[in-house]
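>>> Task: produce atomic coordinates for the following.
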Amino acid sequence: MSGSAQATGEVPETGASQAADEPREQRLGPVVRRRQQVMTGTADQRLLDSRGPSDWVHQDPWRVLRIQSEFVEGFGALAELGPAVCVFGSARTKPGTPDYEDARRIGQGLAEAGFAVITGGGPGAMEAANLGASESGGVSVGLGIELPFEQGLNPYVDVGINFRYFFVRKTMFVKYAQGFLVLPGGLGTMDELFEALTLVQTKKVTRFPIVLLGSAYWGGLADWLRDTVIAQGKASELDGELFQITDDLDEAIRLVTKP
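Sure, this is the predicted structure:
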């Protein structure tokens, strides 16, 4: 090949058939695409072509940027929050019930103790805890999640963030809380509880208090962990000490806020 052909990238006619038989290769930053995986056009072309399909926004490379943006927004919104406690509980807890009033009083007590209250931002026990914190002049935070049946952030949230991704939301719960206070709840509450227990057990986070309110509700779970999981060697005796159960609201607040 002549120097002129090398400079322009032209392929001499005599080598055209040979070049067509060779595997095609495309380098896009650190990504190499070959054969049928070579993409036609350029990224700028696809970006600027308003007539093209819009499904590219749902592909994994774009999701990375959306995930990154959620971390940036969350860190930025909560960086100066100060001491805070996460309160978990059921979205199905009805106003006027004992569980709702307990959550409300807990929100009040945490705010009076100088702690911001972080919840999942939804209705039920979360709403009650946010309401209590707001009534006592505390900072009321709601970290919502995009769900097909979610009602959105409750009206008592002062600082609210809606997340697309559960794992980003969970990071915010753990990073900005000094303790978890868990009221009776369903599968979502269980998920948040065991996420916290696992992180503490595996020393991924500095140990912090995890307090469960309601011995009648949580006692069966504690018994199962002790008599089945720990007894069969699936967890250690120390794992049974990662959380505490109480029926006393003042004790729950004290346990979760003590230095």
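>>> can we go C-alpha only for contacts and neighbour counts from here?
Fine.
>>> Helices of the stretch 151-259 of the chain, start to end?
Using DSSP state H, counting those that start in this stretch, the helices found in the stretch 151-259 of the chain span residues 166-176, 187-201, 215-224, 249-257.
>>> quick one: which of the ones you listed is nearest E112?
E112 lies closest, by C-alpha to C-alpha, to one member of the helices of the stretch 151-259 of the chain: helix 249-257, at 10.4 Å.
>>> here's the other one to compare against:
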Amino acid sequence: MTPEEREHHRKGPVTLRGAQRPDRTTDQRLLEESASGAWVHSDPWRVLRIQSEFVEGFGALSELGPAISIFGSARLGEGHPDYECARRIGAGIAERGYAVITGGGPGIMEAGNRGAQEAGGVSVGLGIELPHEQGLNPYVDLGVDFRYFFARKTMFVKYSSGFVVMPGGFGTFDELFEALCLMQTHKIDMFPVILVGRDYWQGLLDWVSSAVVDRGMISLADLDLVRVVDTAEEALAALGEAIRGDDEGPAAGEHRTSAEDEVVDAS
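Model (predicted):
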């Protein structure tokens, strides 16, 4: 095994290999229950580390400009139809003057970054510390590594003008439903959420529109928070319709939460 092939572990900006690789992630250590009172001494320092992640993320992305996030499975490689679709979407987003933000990993994330880079746009990857990870993909031009999922997810919401959600697993579902929850509860302003691949998403939508709506868990109007398309061209057209239209170009500024508006108003 060459030095380049050795398994590595990222902790924010730090890379660890060999015996230096920890057996637990930072999130696991933060959330575990401790039988002793040792957390009294360690958690205040964790707060500072968490604060630093927000500061680093805000600092890296504050001048990014308008951007669209692309989510999807890390398990699909080049040549897969979903990979190629995400690649075309990434290119189309860049050609319309938006940056492309992904989770920075392989699969759909790589495809979105690759499309943006090939089109001459800004390609952003927000990486995360995981027990088994492959680091940022080679098509990321601006990369930020995070220890904590919640800090990373804040960056996706804060700096995105829309989400394009390709087929994916639990991580993709997590990003999708968090965005829908924040919009439904008016914690953030509305922005387009485009689901790509009707054959993949239709079963979920059928369940939501029947069992969930019928039991009053959500209202029928909440289904309007998402739009389903089948092709890259349809996804780009839907984004263009939702964000001022292609002719007017990208909206200026970043996507800001209601809480941030309150801070600005109070000042």
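>>> Show me what K94 of structure 1 lines up with in structure 2.
Here K94 of structure 1 is matched to G77 in structure 2, going by TM-score structural alignment.
>>> isn't that match right next to G107, touching?
Yes. Using C-alpha atoms under 8 Å as the test, G77 of structure 2 is close enough to G107 to be in contact (5.2 Å).
>>> Report the set of residues contacting both of these two.
Shared contacts of G77 of structure 2 and G107 (C-alpha atoms under 8 Å, 6 or more residues apart in numbering): Y83.
>>> Which one of the two is surrounded by more residues?
G107 (22 against 16; other C-alpha atoms under 10 Å).
>>> how near is the more buried one to L76 of structure 2?
To L76 of structure 2, G107 of structure 2 is 5 Å away according to C-alpha to C-alpha, to the nearest Å.
>>> shared neighbours of these two, anything?
What both G107 of structure 2 and L76 touch, as defined by C-alpha under 8 Å, 6+ apart, is the set Y83.
>>> Structure 1: which residue goes with A67 of structure 2?
Looks like A67 of structure 2 aligns to A84 there (TM-score structural alignment).
>>> just checking, that match touches Y176?
Yes. Contact criterion C-alpha under 8 Å: A84 of structure 1 and Y176 qualify, at 6.6 Å.
>>> Between those two, which has more neighbouring residues?
A84 (24 against 20).
>>> Count the neighbours of the closest residue to the more buried one other than its chain neighbours for me.
With C-alpha to C-alpha, 6 or more residues apart in numbering as the criterion, A84 of structure 1 has its nearest non-adjacent residue at 4.3 Å, and that residue is A116. If you count neighbours by other C-alpha under 10 Å, A116 of structure 1 ends up with 26.
>>> And A116 of structure 1, what's its match in structure 2?
By TM-score structural alignment, A116 of structure 1 lines up with A99.
>>> hang on, its match packs against I89?
No. Under the criterion of C-alpha under 8 Å, A99 of structure 2 makes no contact with I89, lying 11.7 Å away.
>>> For F208 of structure 1, see how far away the residue nearest the centre of structure 1 is.
Taking C-alpha atoms, centre = their mean, the centroid of structure 1 lies closest to R169, which sits 2.1 Å from it. According to C-alpha to C-alpha, R169 of structure 1 and F208 of structure 1 sit 19 Å apart.
>>> How about T228 of structure 1?
Applying C-alpha to C-alpha to T228 of structure 1 and F208 of structure 1 gives a distance of 25 Å.
>>> same deal with K258 of structure 1?
Taken as C-alpha to C-alpha, the span from K258 of structure 1 to F208 of structure 1 is 10 Å.
>>> And the two? Which one has more around it.
When K258 of structure 1 and F208 are compared for neighbours, F208 comes out ahead with 20 against 10, by other C-alpha under 10 Å.
>>> Looking for the alignment partner of the more buried one in structure 2.
Using TM-score structural alignment, F208 of structure 1 pairs with F191 in structure 2.
>>> I'd assumed Y159 was in contact with its match.
No. Assessed by C-alpha under 8 Å, F191 of structure 2 is found out of contact with Y159, at 11.5 Å.
>>> residues of stretch 211-222 of structure 2 that come out buried?
Neighbour counts over stretch 211-222 of structure 2 (16 or more other C-alpha atoms under 10 Å) mark V213 as buried.
>>> What are the contacting residues of that stretch?
Q184, S209.
>>> Can you check which part of structure 1 that stretch sits on?
Going by TM-score structural alignment: stretch 211-222 of structure 2 matches residues 228-239.
>>> And that stretch, end to end?
13 Å.
>>> Regarding structure 2, what is its longest helix?
Of all segments of type helix in structure 2, defined using DSSP state H, the longest is helix 39-61.
>>> which parts of it are buried?
I50, E53, F54, G57, F58, L61.
>>> which secondary structure elements does it contact?
With contacts taken as 3 or more C-alpha pairs under 8 Å, 6 or more residues apart in numbering; DSSP states H and E, helix 39-61 of structure 2 sits against strand 142-146, helix 149-159.
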